[in-house]
Each structure stands twice: as structure tokens, then as C-alpha cells.
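Asks: no sequence for this one, just the structure:
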């Protein structure tokens, strides 16, 4: 029984960083999935772009992230920009709303 518990604990320690990476990836996908895509809205005149690094809690590695979305007006673009920038927990490289 002690051997099984030791193996289970070792597996948990080894797999924990993978679970954290998955959650970082899942969060990035949630952000991108909630953005109006430019190819679906070619008439939207505003483009929002955020890129930088998200620090993986399990490994302290910087994972590159980049988000792009198009919006009907500047106000909606800037409203999206804040939460998207909040996901960048490392170096913020670019965050801006511009006219297309």
C-alpha cells in the first residue's frame, strides 16, 4: 500500500505542471473564443490586438500568447482590451485598438 501511495504522489508531482499548462491554454482559448473574428466581420472598422507572455504557474515559464479581434466601434474594442491584457501575466509586448 505504501508503494502505491508513493507512486501516486510521484505521478501527481510530475503531472501537475501539465495540468497547469492545460488551464493556461484553456484560458487563452476562452479569451480568443469570445472575440469577434475579423474574417467573420470584415465590415467591423476596429481591430484589437494583444500579445505578450503568460507565466505558467507550474513551471514559471513564459508562454507566448497573442489575441486578435475586430469590433464595430472603439468602445467595444477597448472594453475587450482590458480583460485580454489581464491574461498577459508576463511581459506585455503589444496592446492596442486601431482602425483597420
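Replies: Done, it's in. In this text, all values refer to a predicted model and were calculated from it rather than measured experimentally.
Asks: C-alpha only now, for contacts and for neighbours.
Replies: Fine.
Asks: what about residue 16, neighbour count?
Replies: Neighbourhood size, residue 16 [other CA atoms under 10 Å]: 13.
Asks: find the helix or strand that it is a member of.
Replies: If you go by DSSP states H and E, residue 16 is part of helix 2-33.
Asks: list the helices and strands that helix packs on?
Replies: strand 62-71 (3 or more CA pairs under 8 Å, 6 or more residues apart in numbering; DSSP states H and E).
Asks: so how far is the strand it packs on off the chain centroid?
Replies: Centroid separation for strand 62-71 versus its chain: 7 Å, with CA atoms, centre = their mean, to the nearest Å.
Asks: from residue 25, how far off is residue 97?
Replies: Using CA to CA, to the nearest Å, one gets 24 Å for the distance from residue 97 to residue 25.
Asks: take a look at this one as well, against the first:
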């Protein structure tokens, strides 16, 4: 059976519709590298280059944060616009630039 990833499908839809911002909602306020490790670090802003690097280094597990970060990367690649990953309860604050992780072109 084929599985359609909701984050990647959402990215395609957002890109096709010309969305100004692509927001992915999850259960954490910000994306982290070294998740649940002593050197865990939450990320406020990632350039496209940084996001790709951390993704390729395996910081974002498949089936968890991996598809979300990949969808954000693809949106920024295709549109040059901003993607945000945050929690539902922080969505408005993230749109206002107060929280969440933003993936930007540069």
C-alpha cells in the first residue's frame, strides 16, 4: 500500500496555491537538534542551507520531525518564502515572529 505523507502533501498544496507562509503544526514549540540529548538546542531560524545540513546529518528522525523539516525545505526551495514549524497553541505567536522555528532562504 502507498502512504501519502501529510507534511509533504501539505507542502505541495501550499506551493501550488502560492502561499506566503507554510506553517506546519506539531506537538513541540520549536525544532531541536540533538533532541533529548544533553546538548539539545532549540532552533529559532534556519537558513535553507542549515536546514539541509541538519536534515542530512540525521537530526530529524523519519516518521517524526524528518518529514516536517523536509516539507519546509522543499517549500522554501520552490517558493523562496518562509516555512514555520511550531505547536498548535503557539501558531499565532509564531506568525508574529515570537516563537517557532522559521526556515528561510538566506
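Replies: Cool, the structure landed. What you are looking at is a predicted structure, and each value in this text was computed from that prediction instead of being measured.
Asks: superposed, what's their TM-score?
Replies: TM-score of the superposed chains, computed with TM-score structural alignment, normalised by the length of structure 1, equals 0.26; 50 aligned residues with a CA RMSD of 4.5 Å.
Asks: quick one on the thing from earlier: more neighbours: residue 97 and residue 25 of structure 1, which one.
Replies: Between residue 97 of structure 1 and residue 25, counted using other CA under 10 Å, residue 97 has the larger neighbour count: 22 against 15.
Asks: just to check, that one is in contact with residue 46?
Replies: Yes - counting by CA atoms under 8 Å, residue 97 of structure 1 touches residue 46, with 6.7 Å between them.
Asks: quick check: which helices or strands does the strand or helix carrying residue 98 of structure 1 pack against?
Replies: Assigning secondary structure by DSSP H and E places residue 98 of structure 1 in strand 92-99. Packing contacts for strand 92-99 of structure 1, counted by 3+ CA pairs under 8 Å, 6+ apart, involve strand 46-55, helix 74-87.
Asks: just want the angle from that strand to strand 46-55.
Replies: Interaxial angle, strand 92-99 of structure 1 versus strand 46-55 (axes from the mean of the first three to the mean of the last three CA atoms, to 10 degrees): 170 degrees.
Asks: buried ones in strand 92-99 of structure 1?
Replies: Within strand 92-99 of structure 1, the residues scored as buried using 16 or more other CA atoms under 10 Å are 92, 95, 97.
Asks: would you mind giving these as JSON lines with distance to residue 32 of structure 1 added?
Replies: Listed next are the buried residues of strand 92-99 of structure 1 as JSON lines, based on distance: CA to CA, whole Å:
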{"residue": "92", "distance to residue 32 of structure 1": "17"}
{"residue": "95", "distance to residue 32 of structure 1": "14"}
{"residue": "97", "distance to residue 32 of structure 1": "16"}
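Asks: pick the most buried one from the helices and strands packed on strand 92-99 of structure 1.
Replies: Between these, strand 46-55 has the highest mean count of neighbours, a mean of 21, where neighbours are mean count of other CA atoms under 10 Å.
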